[in-house]
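>>> have a look at this fold, sequence not included:
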């Protein structure tokens, strides 16, 4: 589930919704999202479009494309932003500005859970931690969960060769430069590695997720 792309900047624009503003990609993209009912084909997260956010923060992706861009409806699938980010970690764990906390996420070691399970759990945790007041009964649980997942970064160095503590950017750049004959090694090295999102980066998306998906769910009253 973890992967790299040939053009991190392009993949990042795609994941953040730039495809919907591109006339050569938007019609195909919306056809894919509508066909898949705005449901992530990896983790199962279900969004919905609105007048203001017509893509529901979902992404049309061709997982066989080196940049994730899909130009044919039949070759694309609908993914949530978190699952799409996991396929482009040389964008999603790299700082977007000089701010140390500007990366969309980080790498964690958690082989007990698939990336799909982590993505669906993360969407709920982010929607909660970013948007409900500290007095809400779910806020404390979300905060504890964030601490636990973030704590798994400390296990990366002990379990992944060539990884150095807190050096996500160096690691993923090295991964993206590996020649094809080393892909088997790469797959083995990444077997227990997962992408975990940065709540601050996904604040806008998580606010939408809360309003569009979770707010009427049991426990949010």
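Thanks, I have it. Predicted model, so just to flag it, every value in this text is computed and none were measured.
>>> going forward, measure contacts and count neighbours with C-alpha atoms only.
Noted.
>>> what's near enough to touch residue 186?
Each residue near residue 186 by CA atoms under 8 Å, 6 or more residues apart in numbering is listed here: residue 175.
>>> which element is it on?
When elements are assigned from DSSP states H and E, residue 186 belongs to helix 183-189.
>>> mind listing what's buried along that helix?
Of the residues in helix 183-189, those buried under the neighbour-count criterion (16 or more other CA atoms under 10 Å) are 186, 189.
>>> same thing with stretch 116-134?
Those would be 116, 118-120, 122-132, for stretch 116-134 by 16+ other CA under 10 Å.
>>> quick check, nearest of those residues to residue 193?
Nearest to residue 193 among the buried residues of stretch 116-134, counting by CA to CA, is residue 118 at 11.2 Å.
>>> quick one: residues contacting the closest one.
For residue 118, the contact set (CA under 8 Å, 6+ apart) comprises 194, 196.
>>> that one belongs to a strand, doesn't it?
No. Membership of residue 118 in a strand is not supported by DSSP: H, G, I helix; E, B strand; the rest coil, which gives helix.
>>> so how far is residue 8 from it?
Counting by CA to CA, to the nearest Å, the separation of residue 118 from residue 8 is 22 Å.
>>> take the one below as the second:
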């Protein structure tokens, strides 16, 4: 429950990008938070990522299906404990297929590159503790241009959706709340994007979650 008089409306902040507010119900959110806790446990659990520049990301990350590291994918946690990456859960694949239909409609899928034969096989789960953020970047380690499905849980955040050429303007700032679905594909698939800030203690206490969780589901195009 948001306590708002009118529901927030679906929007298209950029070509191929669709925001569907409150897409996940309360039960689905609780189930996903519980699943994230299981995925975060070692081996191949949640870890802090160090960039090639020596910088340390303020989010903590766990991967499913393929392990993301800067800037590639592997079958083991090459920048952590070396364990095999956890399997990609079929239920996340089913959820991502539902998400594409919710975003584009059953007929609109045909107009989005990679959507008609979408085969997701990666999930990257990021935990944002209070004060964490993520700089503008592009998800370009995948070998296909299938859409990215992004699910928000916990604290609200300011998500910045930029352009495909540079990290500078133009960009659009969106508020993402717990339960929101954001899909970016088509012309926005390789847009720069990031999280400017989170809003601490805005999550529903019933979630039992401190900070923000973001689950992104992708298709790798890898063998």
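Structure's in. What do you need? A quick note: this is a predicted structure, and the numbers were derived from the prediction, not measured.
>>> next, the TM-score between them, please.
A TM-score of 0.28 describes the superposed chains when it is computed by TM-score structural alignment, normalised by the length of the first structure; 102 aligned residues with a CA RMSD of 5.7 Å.
>>> using neighbour counts, pick out the buried residues of whichever strand in the second structure runs longest.
Counting residues, the longest strand in the second structure under DSSP state E turns out to be strand 56-64. Within strand 56-64 of the second structure, the residues that qualify as buried by neighbour count (16+ other CA under 10 Å) are 58, 59, 60, 61, 62, 63, 64.
>>> which two among these are spaced furthest apart?
Pairwise distances across these (CA to CA) peak at 19.9 Å, for the pair 58 and 64.
>>> show the contacting residues for residue 49 of the second structure.
Applying CA under 8 Å, 6+ apart to residue 49 of the second structure gives the contacts 56, 57, 59, 60, 61, 69, 79.
>>> for the second one, what are its contacts?
Yep, that's residue 57 of the second structure we're talking about. 48, 49, 50, 51, 134.
>>> check the fourth one too.
When contacts are counted by CA under 8 Å, 6+ apart, residue 60 of the second structure is found next to 46, 47, 48, 49, 126, 127, 128.
>>> gap between it and residue 128 of the second structure?
Separation of residue 60 of the second structure from residue 128 of the second structure (CA to CA): 7 Å.
>>> picking up where we left off before, so which of the buried residues of stretch 116-134 of the first structure are in helices?
In helices, judged by DSSP state H, the following of these are found: 116, 118, 119, 120, 122, 123, 124, 125, 126, 127, 128, 129.
>>> can you lay out these as TSV showing distance to residue 140 of the first structure?
Supplementary listing: those in TSV, determined by distance: CA to CA, whole Å:
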residue	distance to residue 140 of the first structure
116	24
118	19
119	20
120	19
122	15
123	16
124	13
125	11
126	12
127	13
128	10
129	8
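>>> give the burial count for residue 148 of the first structure, as a bare number.
Residue 148 of the first structure has 11 neighbouring residues, counting by other CA atoms under 10 Å.
>>> would you mind measuring from it to residue 141 of the first structure?
Relative to residue 141 of the first structure, residue 148 of the first structure is positioned 11 Å away (CA to CA).
>>> next one: residue 108 of the second structure from residue 100 of the second structure, what distance?
When CA to CA is applied, the distance between residue 108 of the second structure and residue 100 of the second structure equals 9 Å.
>>> neighbour count for those two, which is higher?
For the pair residue 108 of the second structure and residue 100, the greater number of neighbours falls to residue 100 (26 against 13), based on other CA under 10 Å.
>>> picking that back up, just the contacts of residue 49 of the second structure now: which is nearest residue 39 of the second structure?
Taking CA to CA as the measure, residue 39 of the second structure lies nearest residue 61 of these, at 10.2 Å.
>>> mind listing what's buried along the helix or strand that contains residue 204 of the first structure?
Residue 204 of the first structure is located in helix 203-209, with elements delineated by DSSP H and E. Neighbour counts using 16+ other CA under 10 Å place 203, 205, 206, 207, 208, 209 of helix 203-209 of the first structure among the buried residues.
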